[in-house]
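Chemist: here is the input, now give the coordinates:
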Amino acid sequence: MKRKYEFKRIGINEIETIKKLFKSVFTIEPWNDDWSNEEQLRLYLIDLVGQDNSLTYGLYENEELISMSMGHIRHWYSGTEYYIDELCVRTDKQGSGIGTYFLKKIEKAMKEIGITNIFLQTENNVPAYGFYQKNGFYELKRHVSFVKEVGIEK
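Modeler: Below you'll find the model as predicted:
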């Protein structure tokens, strides 16, 4: 059967399909995220795809979602950015060139709507790090991410 790819903007109406792909990728190696709390997952996905500035794309193969990018538009002094919060490729499609193809489609879509930069973060000890470098992304040497756990009083 010939493969047919469709790149399109998706959103809150596809949340169940998004959830299925998201869990299948991020709950296994190398991420091992614990998304067993379905309500927390639902709220997280709504944060990503259900806001006024959300921008989510999917790549479908024969009508099945195989890759997606969830992020938002951010207006910055140097131009308008697409801030990617999550990008994934279905595990059995990784290493096949689908991710690179998908990124090229995203870049084309960004140019068409006037987005000047794509910004994302990943960990430097996972395969995604090399994937992004291979696709022309570079580290911001002075950019640092901070986090502070505040916990919940018991």
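Chemist: only C-alpha atoms for contact and neighbour calcs from this point on.
Modeler: Fine.
Chemist: and the helices in the protein, which stretches?
Modeler: 15-26, 38-49, 98-113, 127-134 (DSSP state H).
Chemist: among those, which is nearest M70?
Modeler: Taking CA to CA, helix 38-49 is the member of the helices of the chain nearest to M70, at 6.1 Å.
Chemist: tell me what that closest one is packed against?
Modeler: helix 15-26, strand 54-61, strand 64-76 (3 or more CA pairs under 8 Å, 6 or more residues apart in numbering; DSSP states H and E).
Chemist: how far out from the middle of the chain is the second one?
Modeler: With CA atoms, centre = their mean, to the nearest Å as the basis, the distance from the averaged C-alpha position of strand 54-61 to the chain average is 9 Å.
Chemist: run this one through as well so I can compare:
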Amino acid sequence: MNYRMMTEKDLECVVERNIEYYNTVENCCWTFEKAYKRIHQVLTMEDSMCMVQLDDSNTITGYLMGYFKEFDDIIGYFLEEIVIFKSFQGKGYGTDFLKILEQEAVKSGASIIELNSVNDEMHKHFYSKLSYYETKNFVMMGKFLEET
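Modeler: You can find the predicted model right below:
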């Protein structure tokens, strides 16, 4: 596998593969415009680090996106998303990609990687293989807004 930073030239391919994955595998309803905007937002934000994973044929097999966060005493990296496209799953590519991310984050001065995950056994197993753990001191909170 090969790894490199994602560029705007990668967006069309990444967006199309993202839509294919989420709309087929996870029964979502992404449009090109919405997926493009979401990925482009993270790619172009200050201190972002987004990467693509490529096989030996230069085919994009997955991507990850996130950004560095400054704290008073450390630098963290927040992993927004990591996706290995369906036909490439189950081969260790996601695990390898996370290892590469960890190396790149350390090179950039990060001391911690944070992420939000779907709360199911598959995701917990995937992340725990590399010693990621559920935090006990933070709870994700949200609120759906209604028009007034």
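Chemist: before we move on, the earlier item: would you list the helices of structure 1 in JSON lines and tack on distance to L87 of structure 1?
Modeler: Shown next, in JSON lines, are these (distance: least, CA to CA, whole Å):
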{"stretch": "helix 15-26", "distance to L87 of structure 1": "9"}
{"stretch": "helix 38-49", "distance to L87 of structure 1": "11"}
{"stretch": "helix 98-113", "distance to L87 of structure 1": "9"}
{"stretch": "helix 127-134", "distance to L87 of structure 1": "9"}
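Chemist: counterpart of I39 of structure 2 over in structure 1?
Modeler: Counting by TM-score structural alignment, I39 of structure 2 corresponds to L45 in structure 1.
Chemist: quick one, what contacts that match?
Modeler: Contact analysis of L45 of structure 1 by CA atoms under 8 Å, 6 or more residues apart in numbering lists 15, 19.
Chemist: out of the helices of structure 1, which is closest to G79 of structure 1?
Modeler: Nearest to G79 of structure 1, of the helices of structure 1 and by CA to CA, is helix 98-113 at 12.0 Å.
Chemist: buried residues, that closest one. List them.
Modeler: Going by neighbour count (16 or more other CA atoms under 10 Å), the buried part of helix 98-113 of structure 1 is 98-100, 102-103, 106, 109-110.
Chemist: distance to G71 of structure 1 added to these, as CSV?
Modeler: Output for the buried residues of helix 98-113 of structure 1, formatted as CSV (distance: CA to CA, whole Å):
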residue, distance to G71 of structure 1
I98, 19
G99, 16
T100, 18
F102, 15
L103, 13
I106, 12
A109, 14
M110, 12
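Chemist: ok, these vs F22 of structure 1, which is closest?
Modeler: Nearest member of these to F22 of structure 1, counting by CA to CA, is G99, at 14.8 Å.
Chemist: how about that closest one: what's its closest non-neighbour residue?
Modeler: Take G99 of structure 1 and drop its neighbours on the chain: the residue closest to it by CA to CA, 6 or more residues apart in numbering is V89, 6.2 Å away.
Chemist: pretty sure that neighbour is touching I66, no?
Modeler: Yes. Between V89 of structure 1 and I66 there is a contact at 5.8 Å, judged by CA atoms under 8 Å.
Chemist: and the residue nearest the centre of structure 1?
Modeler: Centroid-nearest residue in structure 1: L87, 2.1 Å away (criterion: CA atoms, centre = their mean).
Chemist: what's the closest of the buried residues of helix 98-113 of structure 1 to E61 of structure 1?
Modeler: Lowest distance from E61 of structure 1 to those (CA to CA) belongs to I98, with 10.1 Å.
Chemist: so what corresponds to the closest one in structure 2?
Modeler: Under TM-score structural alignment, I98 of structure 1 pairs with Y93 in structure 2.
Chemist: for the nearest residue to that match once chain neighbours are set aside, the count of nearby residues, please.
Modeler: Nearest residue to Y93 of structure 2 in three dimensions, chain neighbours excluded: I84, at 7.2 Å (CA to CA, 6+ apart). Neighbourhood size, I84 of structure 2 [other CA atoms under 10 Å]: 24.
Chemist: how close does I84 of structure 2 sit to G92 of structure 2?
Modeler: According to CA to CA, to the nearest Å, I84 of structure 2 and G92 of structure 2 sit 10 Å apart.
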